[in-house]
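Participant: Can you look at this prediction? I've put the sequence above it.
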Amino acid sequence: MHPSEYKGKWKQLKTANKSIHLEIGTGKGQFIDGMAQQHPDIHFIGIEVAKSIIVSAVEKVKETQRKNITLINEDAQDLSDLFENNEVEKIYLNFSDPWPKNKHAKRRLTYHTFLEQYQRILKPNGELILKTDNKGLFEYSLVSFSQFGGILEDVSLDLHLLDDPFNVMTEYEEKFSAKGQPIYRSRIRFPRE
C-alpha cells in the first residue's frame, strides 16, 4: 500500500487511539527509535526522502522490534497527501538541511509553505519541535515562526546545558555536541482561528 492510502487512518495501522508524532527527516533512525522506546503509547511516523539512509532506520527498527514506528520513504513536500487535517499531535524537525543560500530558502523545512502544512495536519495545540546545530537556520526559523504567527513555547540556545533527561539525541546531535557545538531547540505552537 502507498502511504497516501493511510491518510486519515494512521491510528488504525498500529494500535487504535495512539497519538501520532511525525519526524520529518528521520535519517538513520536513532531519534525515532529512542522516542518509541520512551513512549510505547505513541505511534511514531518517520519520513525520510533518501533511500540509502532510510535503510539504516529500517534495520534499526527491525533490530529493536519496536511496534510503534512506521517509516515512510517519501518527500515531505506535500504532507496533505499523507495526513488529514488535525491528524498529527507533534512534529519533529531534527538537524534538517539548512539550505544556507538565500535562493534555496523555499527548501528549508521552516519556510512558510511548510509551516502552513504543519498547521493544517497538527491537532489544535499540536507542537513543532526544531533541533539544530546550525545557528543561521535556527535564527531564520525563529523569524519564520514569528512572521507566521507561531507561539514560541520554549527557546534554548544550548539544549545540553538544560540536562533534559527526556531529550533523545540524533546521530548528528551526538556528533556535534561531542565537538562542543551548542544544540539549539525551539518548541512552537500554531494558533487556530
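Facilitator: Everything's here; your move.
Participant: switch to C-alpha atoms for all contacts and neighbour counts from now on
Facilitator: Will do.
Participant: Any figure for the gap between the nearest residue to Ser156 once chain neighbours are set aside and Lys175?
Facilitator: Distances taken as Cα to Cα, 6 or more residues apart in numbering put Arg185 closest to Ser156, at 5.1 Å, once the chain neighbours are dropped. To Lys175, Arg185 is 16 Å away according to Cα to Cα, to the nearest Å.
Participant: What helix or strand is the residue nearest to Ser156 located in?
Facilitator: Per DSSP states H and E: Arg185 is located in strand 184-189.
Participant: Report the distance from that strand to the chain centre.
Facilitator: 11 Å (Cα atoms, centre = their mean, to the nearest Å).
Participant: Can you give me every residue that contacts Ile45?
Facilitator: Neighbour list for Ile45: 20-23, 69-72 [criterion: Cα atoms under 8 Å, 6 or more residues apart in numbering].
Participant: ok, 6 Å please
Facilitator: Ile45 makes contacts with 22, 69-71, as judged by Cα atoms under 6 Å, 6 or more residues apart in numbering.
Participant: Looking at Arg185 and Lys175, which one has more neighbours?
Facilitator: Neighbours per residue, other Cα atoms under 10 Å: of Arg185 and Lys175, the larger number sits with Arg185, 20 against 12.
Participant: Okay, one more to line up with it:
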Amino acid sequence: MRQRHKPWADDFLRDNQQLVVPNPGQHKSNWQAAFKNDHPVHIEIGTGKGQFITGMAKQKPDINFIGIELAKSIIVSAAQEVKNAGVENVLLLNEDASDLREFFSANEADVIYLNFSDPWPKNRHEKRRLTYHAFLEQYKEILTNAGEIVLKTDNRGLFEYSLVSLSKFGMTLEEVTIDLHDLNDPLNVMTEYEVKFSAKGQPIYRCKARFV
C-alpha cells in the first residue's frame, strides 16, 4: 500500500528522539537503561501506526515495548499515537528489522510479536517471510530461554507455512487459533489491519510458540 509522503517527518523524528530512538545499536545489551527500569522487553516487528503497541503498553505497564517500523511516513503516525496515549513504556525504531541482532543482544527480549507481516506468497520470496528459518535463528538468539513468538495474520497461506516452519525448527506450539475473534479473548489487542480485515468477516489466525 502506497504511503502518503509527510514532508514534516524528518523534523518530527529529530524533535522526538526520546520516543523514536536514533542509532538504536548504541542501546544493545542495555535497553533497560533506555527505559530507566528493569522490566522485560517485548518487540513488535512492523508496528504500523501504533494501535497495537499502544494498546499493549496500556494493558501491561510493567512491560517495556519496542516497535520497529521501516517506513518513515508510518513511524511518525505510530509516535503520535503513543504520545497521544501518554504511555511511557514504549520506544520506537525507524529501522530495517532484517537482523535484530544489530540492536539486541542474546537473551535480551521476552516476546516477539509478528503482526500481519507481508506474506510474500511467491515461492522465490520464501526467505523474506519473517518465519523463515533464518529469521527464527536470530529470534532464538535474542529471546530468553522462555521467550515466545506471537504471530497474528489474516493470510492462511502464511499461517500454515509458519506452523510448519516453527515446528521444523523444533519450537513448541502453545496455541494455534484459526478464528481468533471467535474466542472473544478479552486480552487481545487489535492492530489497524486486524480491525479492517475482521470487519469484512475474514478470520484472524494466531499462534504462540516457544523454543525448546
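Facilitator: Great, that's in hand. As the structure is a prediction and not an experimental result, all values here were calculated from the model.
Participant: returning to that earlier point: can you tell me what the residue nearest to Ser156 of the first structure aligns to in the second structure?
Facilitator: Counting by TM-score structural alignment, Arg185 of the first structure lines up with Arg206 in the second structure.
Participant: Hmm, Lys152 and its match touching each other?
Facilitator: Yes. Contact criterion Cα atoms under 6 Å: Arg206 of the second structure and Lys152 qualify, at 4.4 Å.
Participant: Gln119 of the first structure maps to what in the second structure?
Facilitator: Using TM-score structural alignment, the partner of Gln119 of the first structure in the second structure is Lys140.
Participant: so which strand or helix has its match?
Facilitator: Element membership of Lys140 of the second structure [criterion: DSSP H and E] is helix 133-142.
Participant: any idea what Asn188 of the second structure aligns with in the first structure?
Facilitator: Counting by TM-score structural alignment, Asn188 of the second structure lines up with Asn167 in the first structure.
Participant: List the residues that contact its match.
Facilitator: Applying Cα under 6 Å, 6+ apart, no residues qualify as near Asn167 of the first structure.
Participant: element containing the residue nearest in space to the middle of the second structure, please.
Facilitator: Compute the mean C-alpha point of the second structure, and by Cα atoms, centre = their mean the closest residue is Glu44, 1.7 Å away. Here Glu44 of the second structure sits within strand 41-45, counting by DSSP H and E.
Participant: ok, average deviation of that strand from the first structure?
Facilitator: On superposition with the first structure, the mean distance recorded for strand 41-45 of the second structure (mean Cα distance after the TM-score superposition for the first structure) is 0.3 Å.
Participant: Would you mind pulling up the elements that that strand packs against?
Facilitator: Secondary-structure packing of strand 41-45 of the second structure (3 or more Cα pairs under 6 Å, 6 or more residues apart in numbering; DSSP states H and E): strand 64-68, strand 109-115.
Participant: on that earlier part again, neighbours around the match of Gln119 of the first structure, how many?
Facilitator: 20.
Participant: ok, for it, nearest residue in space, not its chain neighbours?
Facilitator: Leaving aside its chain neighbours, Lys140 of the second structure sits nearest to Phe211 (6.9 Å; criterion: Cα to Cα, 6+ apart).
Participant: Hmm, the one you found is touching Leu173, no?
Facilitator: No. Judged on Cα under 6 Å, Phe211 of the second structure makes no contact with Leu173 at a distance of 9.0 Å.
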